[in-house]
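**Student:** quick one, fold the following:
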Amino acid sequence: MKSFSTAFGVAAFASTVAGHGYITSPQPREPGDAMIAACGKQVANTFSSDINGNIQGVLQIAPSQSDYDADKCNIWTCKGMQFDDNTDNVQSWTAGEKVPMKVNIAAPHTGTANVSIIDTASSSPIGEPLIAWSVYASTATGVQANQTSFDVTIPSDLGSKCSTAGACTLQWWWDSREADQTYESCVDFTVGGSGSGSSSGSSSGSAQAATSTQAAASSTKAASSASATATAATTPVNNVLTTSAAATAAASSTATPSQGSSSTLPEEFTAEQFISWFKQVTGVTNARRSLRSHPRAF
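**Tutor:** Just a heads-up that it's a prediction; the model follows:
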């Protein structure tokens, strides 16, 4: 449970982070004492002062702090905010349930975005994104209504993966190559049974200790240790590193693509639509084999 008691103002970070975006509903993770223990006081205080801040700004300074533990903090998942600070705020959903979400965009930066279910033990997505945008918060066209208020549907094939509090989070991920900044926000939840698909967002008053149903993986920790010196050659997207060619192609498209076109991606797209678009843009005929040859890229 959260009992955040340290001072919020940290001058060293004031110039590195500015407000950009965060989930406002359902209730997202917030900083607390567990985050201080894992990420250090300055990282936790920075996101307490500005919940909307980006990861890259913090990583300009965090690795030099003696109380920053990259492995424990796991900053590329939920910006390092810890489940132990949020055990009294766990949503209870059912398979097939439609969950309404709201996001505050404090400052737009053209980029890509998605909402995915994250396995917290491996810091990796479970399945495909529940919703995705190839152009998000564009500085050319402005923030669209369906980018700040939308629904996601809880998959029916999760089994028992997310039945224990702390095992899964619903993560909103916004990556702007225009600004070289990444923003995240997470909602803790559990899933049980099957639902009717009606909208809901109820909160459970109690939560069990976090355990994992999958073995921990090291790929995200490697991304975290390399993130302080990340360049345009790689882009962190959903806890893996995406090649700049794919990220730039998605982020640089400012026109609104038509839903029926195979040569342009719609703002919300499926894996099959991406593969079709990839073939059109690159001329590669065997797109699936090409994508499998670069598994860290997608």
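**Student:** hey, let's count contacts and neighbours off CA atoms from now on
**Tutor:** OK.
**Student:** return the set of buried residues in the helix or strand where Lys279 lies.
**Tutor:** Element membership for Lys279, per DSSP states H and E: helix 271-282. Using 16 or more other C-alpha atoms under 10 Å as the test for burial, helix 271-282 gives Gln273, Phe274, Ile275, Ser276, Trp277, Phe278, Lys279.
**Student:** elements contacting the longest strand along the chain?
**Tutor:** Counting by DSSP state E, the longest strand found in the chain is strand 181-194. Applying 3 or more C-alpha pairs under 8 Å, 6 or more residues apart in numbering; DSSP states H and E, one finds that strand 181-194 makes contact with strand 21-25, helix 55-59, strand 90-95, strand 168-176.
**Student:** please provide the structure for the following sequence as well, for comparison with the first:
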Amino acid sequence: MTKAQKVLVVGGGVGGLAIAIGLHQQGIDVEVVERDKDWKVYHVGINVQANFVRALNVLGIGDKAVKAGYAYRGARFVDMDGNVLQELPGDTAVDALPSDLGLTRPALHKVLTEKTLELGIPVRLGVTFESFTDRGEAVDVTFTDGSVGTYDLVIGADGNYSAVRNVLWPEAKPEYTDQGVWRYNVPRPKDLEWSDIYVGKPKGKVGYCPLTEEDMYIFAVFEEPGNPRFPKETLADEMRKRLEGYGGLMAEAARHVTDPDLVVYRPLEACIMPAP
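**Tutor:** From the prediction side, this is the model:
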């Protein structure tokens, strides 16, 4: 295939928008379709490291992402009572960009969407592909709104349950890992400059990460046998159960977990792709 000049990206999340911005910078004509007409993301946080921050910088949005979040000093492993066992400090001496950055997912989404629209990259919301045919030299795509298009390349960036992947490799399905992750945003203590990971409880761990000057998020990763589904109204109670027994700052943070509508629980899944 010759160099692609016209590309379709299916999925307008972190990966899809980063790809679109990067292709545009290389002079490639790129379009994005996103099936969510509201183009929204859920409200909890994300913590990223040096490679991610520097990739954003290459895309021209490194500084904006840093300003939208909180550059923390690194990670610490602590015991059940919050006593520090080991520090893993970051290093910002090379290029003044942080090695560790926490920010809310909506904040990262805002930085990426604003850059995408600033560059004039077409984004169609509430639309995805209906079908596509790979003719070797080009891909013909029919969209859910009835329109059609022809592209040199189609990129699937549509999540863990990718519809693009399902067409190309229907046997490749996400599988449950017997673990689940619980997340919740709480107020950040003014003197907290680290992401702490609590160890010592069997079958899981918990921690927190600064997101802004005002907020941090707490997480709990535990074995969840049988891939349970929890009623929405029980989520705050269930998350607090997993935070029981911890001291230090986690004990105080756990008391803020009160609203089940603000708890984000996800089963952890992995997808093993077939060999090429």
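**Student:** TM-score of the superposed pair?
**Tutor:** Taking TM-score structural alignment, normalised by the length of the second structure as the basis, the two superposed chains have a TM-score of 0.28; 129 aligned residues with a C-alpha RMSD of 6.0 Å.
**Student:** ok, back up a step: pick the most deeply packed of the helices and strands packed on strand 181-194 of the first structure.
**Tutor:** strand 168-176 (a mean of 26; mean count of other C-alpha atoms under 10 Å).
**Student:** what angle separates it from strand 181-194?
**Tutor:** Between strand 168-176 of the first structure and strand 181-194, the angle comes out at 150 degrees (axes from the mean of the first three to the mean of the last three C-alpha atoms, to 10 degrees).
**Student:** burial of Leu23 of the second structure, as a residue count?
**Tutor:** Taking other C-alpha atoms under 10 Å as the criterion, the count of residues near Leu23 of the second structure is 18.
**Student:** go on, Asp140 of the second structure?
**Tutor:** Around Asp140 of the second structure there are 16 residues (other C-alpha under 10 Å).
**Student:** go through the buried residues of helix 271-282 of the first structure and say which is closest to Thr220 of the first structure.
**Tutor:** Using C-alpha to C-alpha, Phe274 comes nearest to Thr220 of the first structure of the buried residues of helix 271-282 of the first structure, at 23.5 Å.
**Student:** gap between that closest one and Ala250 of the first structure?
**Tutor:** Phe274 of the first structure is 10 Å from Ala250 of the first structure, where distance means C-alpha to C-alpha, to the nearest Å.
**Student:** ok, now Val152 of the first structure?
**Tutor:** Computed as C-alpha to C-alpha, the Val152 of the first structure to Ala250 of the first structure distance reads 22 Å.
**Student:** between those two, tell me which one has more neighbours.
**Tutor:** It is Ala250, of Val152 of the first structure and Ala250, that has more neighbours when counted by other C-alpha under 10 Å, with 21 against 18.
**Student:** could you check how far that one is from Ser225 of the first structure?
**Tutor:** Relative to Ser225 of the first structure, Ala250 of the first structure is positioned 26 Å away (C-alpha to C-alpha).
**Student:** quick one, helices of the stretch 101-250 of the second structure?
**Tutor:** Using DSSP state H, counting those that start in this stretch, the helices of the stretch 101-250 of the second structure run over 105-118, 163-168, 235-243, 248-254.
**Student:** quick check: end-to-end length of stretch 165-181 of the second structure?
**Tutor:** Length of stretch 165-181 of the second structure, first residue to last, C-alpha to C-alpha: 24 Å.
**Student:** list the buried residues of the longest strand seen in the second structure.
**Tutor:** Using DSSP E, we find that the single longest strand of the second structure is strand 175-187. Residues of strand 175-187 of the second structure classed as buried: Tyr176, Thr177, Gln179, Gly180, Val181, Trp182, Arg183, Tyr184, Asn185, Val186 (neighbour count, 16+ other C-alpha under 10 Å).
**Student:** what's the closest of those to Gly204 of the second structure?
**Tutor:** Among those, and counting by C-alpha to C-alpha, the member closest to Gly204 of the second structure is Gln179, at 8.6 Å.
**Student:** and Asn45 of the first structure, how far from Leu59 of the first structure?
**Tutor:** Using C-alpha to C-alpha, Asn45 of the first structure is found at 14 Å from Leu59 of the first structure.
**Student:** can you check Asp71 of the first structure too?
**Tutor:** Applying C-alpha to C-alpha to Asp71 of the first structure and Leu59 of the first structure gives a distance of 14 Å.
**Student:** likewise Arg292 of the first structure?
**Tutor:** Taking C-alpha to C-alpha as the measure, Arg292 of the first structure falls 31 Å from Leu59 of the first structure.
**Student:** same thing with Ser224 of the first structure?
**Tutor:** Shown here: Ser224 of the first structure relative to Leu59 of the first structure, a distance of 9 Å by C-alpha to C-alpha.
**Student:** Ser244 of the first structure now?
**Tutor:** 20 Å.
**Student:** go on, Thr282 of the first structure?
**Tutor:** Distance, Thr282 of the first structure to Leu59 of the first structure, by C-alpha to C-alpha: 34 Å.
**Student:** same question, Trp93 of the first structure
**Tutor:** Trp93 of the first structure sits 34 Å away from Leu59 of the first structure, going by C-alpha to C-alpha.
**Student:** pretty sure Ala65 is one of the things Arg54 of the second structure touches, is it not?
**Tutor:** No. Taking contacts as C-alpha atoms under 8 Å, Arg54 of the second structure lies outside contact range of Ala65: 10.5 Å.
**Student:** what sits against Arg76 of the second structure?
**Tutor:** Listed by C-alpha atoms under 8 Å, 6 or more residues apart in numbering, the contact set of Arg76 of the second structure reads Val84, Leu85, Gln86, Glu87, Leu88, Pro89, Trp194, Ser195, Asp196, Ile197.
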